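A.B. asks: Provided below for reference: sequence and predicted model.
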Amino acid sequence: MSGLFDPIRIGHIDLAHRIVMAPLTRNRAGPRQVPTDLAVTYYEQRSNPETGAALIITEATQISPQGQGYLDTPGIYSAEQVAAWKKVTDAVHVHHGKIVVQLWHVGRISHTSLQPNGEAPLAPSAIQANTKTFTAKGFEPVSAPRALALEELPGIVEQYRVAARHAIEAGFDGVEIHAANGYLLDQFLRDKTNHRTDAYGGSIENRTRLLVEVVQAVVDEVGAERTGIRISPVTPANDISDSDPQALFNHVAEQLGRFNLLYVHVIEGATGGPRDNIPLDYAALRQRVNAPWMVNNGYDLPLAKSVLSQHGADLIAFGRPFISNPDLKSRLHDGVPLAEPDKDTFYGGGAKGYTDYPPFD
């Protein structure tokens, strides 16, 4: 029986325990989408496995200018961005921490003010999402997207490949492909958002095609032992859904199972909401993937211990608790209270609510 504080090896990485820091968008990268020295401090504070995360997954990081959907989120497509991320990874590794970057393309969840030359966001089909995004004016409805042409799709795959290469150049221990929460790869998977009639639409196999091509490209570039992925089978986040999520994600899991990935990171239920919004047999997915299984969404210490004791997961990802508890592992281990975060500072700003949370005294 594995416990939350027991070590584990995933891919090429030895982890001191099973506590993972989940991706947390904080909107502090500035207009050139470059991580700042404040970000170096933020990740360093949470990087010591003795007190914080055994593994850090960075905030979602766009693979191209078109991949941006929110104000002041970081990228990993320019030399300046790669150099800035290298400062982050160096700081994490000083404390023997491990860190991967989450590779992100938002697809239709964007606004023309955030796109190059004010162009329309990209999507599998020209269907506008009923949701909002964070712009210079605050939260605004997302813009109507345009459908990607068939001949553009190899370029999207190549952007993921190059971003993965940049991640290794920046010193990351691996990458996480963001295929969850209603962003581009998730949009291709779902029959609500993918109405294409070519080889990337229609059947489950066709709708999964782009995801498989992206995973193959990233694995070819950096190795399966450095490639993780995040999925969210039943979340309604960003106006996403599918008529048969079990059949869809059974197939997704079968395809992922071909690669022997670093891990598969699964959001159970509705992202940031109910864990039981739509029934799904997650065990059926897990048995197909042949990779360490990371779970996420609303976990506390009792639930994490229960799931691990029942062999329901290999790793537990905690999100919001890491915002205000840089020493989350120590607090969970020692049974001390968790600090509450300042929600007004979640998105944008400076050090307040970002790097000024002290460890437990």
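C.D. replies: Here it is on my side, so go on.
A.B. asks: switch to C-alpha atoms for all contacts and neighbour counts from now on
C.D. replies: Fine.
A.B. asks: where exactly do the strands run in the chain?
C.D. replies: Ranges of strands in the chain, per DSSP state E, are 8-10, 13-15, 19-21, 55-62, 99-104, 122-123, 132-135, 138-141, 146-147, 174-178, 227-231, 263-267, 293-296, 315-318.
A.B. asks: adding distance to Ser306 and mean neighbour count, write these out as CSV.
C.D. replies: As requested, the strands of the chain are arranged in CSV below (distance: least, CA to CA, whole Å; neighbours: other CA atoms under 10 Å):
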stretch, distance to Ser306, mean neighbour count
strand 8-10, 18, 15
strand 13-15, 20, 16
strand 19-21, 14, 27
strand 55-62, 21, 24
strand 99-104, 26, 26
strand 122-123, 39, 24
strand 132-135, 36, 18
strand 138-141, 38, 13
strand 146-147, 44, 18
strand 174-178, 26, 26
strand 227-231, 22, 24
strand 263-267, 17, 24
strand 293-296, 13, 23
strand 315-318, 11, 26
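A.B. asks: need those strands in TSV with distance to Tyr347, can you?
C.D. replies: Shown next, in TSV, are the strands of the chain (distance: least, CA to CA, whole Å):
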stretch	distance to Tyr347
strand 8-10	32
strand 13-15	30
strand 19-21	18
strand 55-62	12
strand 99-104	18
strand 122-123	24
strand 132-135	9
strand 138-141	10
strand 146-147	27
strand 174-178	20
strand 227-231	22
strand 263-267	21
strand 293-296	21
strand 315-318	18
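A.B. asks: for Glu205, which of the ones you listed is the nearest?
C.D. replies: strand 227-231 (16.6 Å; CA to CA).
A.B. asks: and the angle from the closest one to strand 99-104?
C.D. replies: Put simply, strand 227-231 runs at 50 degrees to strand 99-104, going by axes from the mean of the first three to the mean of the last three CA atoms, to 10 degrees.
A.B. asks: wait, which of the strands of the chain is closest to Tyr357?
C.D. replies: strand 19-21 (15.8 Å).
A.B. asks: put this next to the previous one:
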Amino acid sequence: MTTLFDNHQLGPLPLPNRLVMAPMTRVRAAAGGLATPEMATYYAQRATAGLIVSEGVQPSLIGQSNPGTPGLHTAEQQESWRQVTAAVHANGGRIFAQIMHGGRVSHPSTNGLQPAGPSAVPAVGEVFTPTGRQPAPIPRSMTTAEVPDHARSYAEAARRGVDAGFDGVELHGANGYLIQQFLSSNANLRTDRYGGSIANRIRFAVEAVTQTVDTIGADRTGIRLSPGATIWGVEEYDVLPLYTELVQELARLDLAYLHLEVTTDAETLLTLRNLWPNTLIINPGPPLGPGQTTPADAETWLRQGADLISFGRAFIANPDLVERLRNHLPLTPADESTYFEGGTRGYLTYPPYHYATSA
């Protein structure tokens, strides 16, 4: 039986184990969306993961969702990431950048721009801003002519990421952000070629991925999806046919991997597994809330055909998570109050497991 500690070949990358550090927003970037030395230390501490997927990185200024997040749309941002990728590689790790366009999930006080989305339908809930949470604003509906520019921004950020030393990129198509907004039945009310039918609603995702593949190669490109997730008020009324058609289209592009969150029923996810010919990453933990992926969750999904398992919250407080799971050591709980507060507390202050020494 496959275990978390077996190796796996991910395109050209040999992975020493099947644990993936899931992408997690930590809002520790410097002004201008620059990566920092502290971020380099944070990711390097976790380099024993088979693969690290970075926090969401905005591909454009208008794509920025939260304050304090890093970007990959300027030369300065690109250069700032070199210290991160170099530190991870020096510690023997592998790292993909997650490219995340927030779409309607943003606020003018964050980046000075009115958010843009598929339609002028606001997200549900309050968004993060530099002065605290505020109601999600009504976004501007993208014109048909500009939609391809937003799709192209993923590819342009991917090129910058690879040039900065990332081993590849993951397009964030999950959790209510721009790609899932186009997939949505209620956030996407368009009547042009990007709305209405399933073929039209998946078009943006397929175009963004295709352009990324054309720019950096299929074996350096992955995508994350959360079928049926209702985060930020997104709804999909036709989850199985929608994701069946999307996964079939993406499979033709021969991507490095598909990263699925367990946000719908197991039968649907197993159908998608059977449609997907390459590496499948499963993230069993809930995308929101206090729960986290457990070794039992991982074993269940490995038995059902997943190739890799991503762990999120467990990696925050356990930089040596691979060793702890391998040796059945206790896990340190994460302090949720420090997730987004900035600084090094709850970021660089979690030590590896301390083995007691005999007298």
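C.D. replies: Perfect, thanks for sending it. Computed from a prediction, not measured in an experiment: that's the story for all the values here.
A.B. asks: got a TM-score for the pair?
C.D. replies: With the length set by TM-score structural alignment, normalised by the length of the second structure, the two chains reach a TM-score of 0.94; 347 aligned residues with a CA RMSD of 1.1 Å.
A.B. asks: hang on, the earlier thing: nearest to Arg165 of the first structure, out of the strands of the first structure?
C.D. replies: strand 174-178 (9.6 Å).
A.B. asks: residues in contact with that closest one?
C.D. replies: With CA atoms under 8 Å, 6 or more residues apart in numbering as the test, strand 174-178 of the first structure has contacts from 57, 60, 99-105, 164, 167-168, 185, 215, 222, 225-231.
A.B. asks: can you check stretch 109-123 of the first structure too?
C.D. replies: 65-66, 68-71, 107-108, 129, 131-133, 135, 141-148, 182-184, 187, 238.
A.B. asks: again, but for stretch 271-286 of the second structure
C.D. replies: 10, 22, 243-244, 247-248, 251, 254-263, 291-294, 297-298, 301, 305-312.
A.B. asks: over to stretch 308-323 of the second structure?
C.D. replies: Stretch 308-323 of the second structure has contacts (CA under 8 Å, 6+ apart) with 4, 18-24, 45-46, 48-49, 279-285, 292-293, 298, 301-302, 329, 331-335, 346-347, 350-353.
A.B. asks: go on, stretch 28-44 of the first structure?
C.D. replies: 71-75, 80-81, 84-85, 87-88, 91-92, 95, 347-351, 354-355.
A.B. asks: of those, buried ones?
C.D. replies: Among the contacts of stretch 28-44 of the first structure, those buried by neighbour count (16 or more other CA atoms under 10 Å) are 71-75, 81, 84-85, 87-88, 91-92, 347-348, 354-355.
A.B. asks: give the aligned range of stretch 339-346 of the second structure in the first structure.
C.D. replies: Mapped onto the first structure using TM-score structural alignment, stretch 339-346 of the second structure covers residues 346-353.
A.B. asks: now the aligned residue in the second structure for Val88 of the first structure, nearest residue through space, not along the chain?
C.D. replies: Counting by TM-score structural alignment, Val88 of the first structure corresponds to Val84 in the second structure. Closest residue to Val84 of the second structure apart from its sequence neighbours, by CA to CA, 6 or more residues apart in numbering: Ala40 at 4.0 Å.
A.B. asks: and the helices in the first structure, which stretches?
C.D. replies: With DSSP state H as the criterion, the first structure has helices at 37-45, 79-94, 153-169, 184-189, 204-207, 209-222, 245-256, 282-289, 301-309, 320-324, 328-334.
A.B. asks: tell me which of those sits most buried.
C.D. replies: helix 184-189 (a mean of 28; mean count of other CA atoms under 10 Å).
A.B. asks: which neighbouring elements make contact with that helix?
C.D. replies: Contact here means 3 or more CA pairs under 8 Å, 6 or more residues apart in numbering; DSSP states H and E; on that basis helix 184-189 of the first structure packs against helix 204-207, helix 209-222.
A.B. asks: using TSV, please lay out the ones you listed together with distance to Ala120 of the first structure.
C.D. replies: Converted to TSV, those look like this (distance: least, CA to CA, whole Å):
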stretch	distance to Ala120 of the first structure
helix 204-207	22
helix 209-222	21
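A.B. asks: and these: which comes nearest Gly155 of the first structure?
C.D. replies: Closest among these, using CA to CA: helix 209-222, at 10.5 Å.
A.B. asks: between the two ends of the match of stretch 339-346 of the second structure, how far is it?
C.D. replies: Across stretch 346-353 of the first structure, the terminal residues are separated by 7 Å (CA to CA, to the nearest Å).
A.B. asks: show me how far that stretch is from its chain's centre.
C.D. replies: Counting by CA atoms, centre = their mean, to the nearest Å, stretch 346-353 of the first structure is centred 20 Å from the centre of its parent chain.
A.B. asks: related to what we said a few turns ago, ok, which of the strands of the first structure comes nearest Leu332 of the first structure?
C.D. replies: strand 19-21 (9.8 Å).
A.B. asks: which residues of the second structure does the closest one align to?
C.D. replies: The aligned range for strand 19-21 of the first structure is 19-21, by TM-score structural alignment.
A.B. asks: that stretch vs the first structure, mean deviation?
C.D. replies: Relative to the matching residues in the first structure, stretch 19-21 of the second structure has an average distance of 0.3 Å after the fit, by mean CA distance after the TM-score superposition for the first structure.
A.B. asks: can you list contacts of that stretch?
C.D. replies: In contact with stretch 19-21 of the second structure (CA under 8 Å, 6+ apart) are residues 4-5, 46, 49-53, 308-312, 315, 322.
A.B. asks: tell me which of the residues you listed is nearest to Ala151 of the second structure?
C.D. replies: Closest approach to Ala151 of the second structure among those (CA to CA): Val53, at 20.5 Å.
A.B. asks: and that closest one? What does it align with in the first structure?
C.D. replies: In the first structure, Val53 of the second structure lands on Ile57 (TM-score structural alignment).
A.B. asks: surely that match meets Arg46?
C.D. replies: No - here Ile57 of the first structure lies out of contact with Arg46, judged by CA atoms under 8 Å, at a distance of 11.0 Å.
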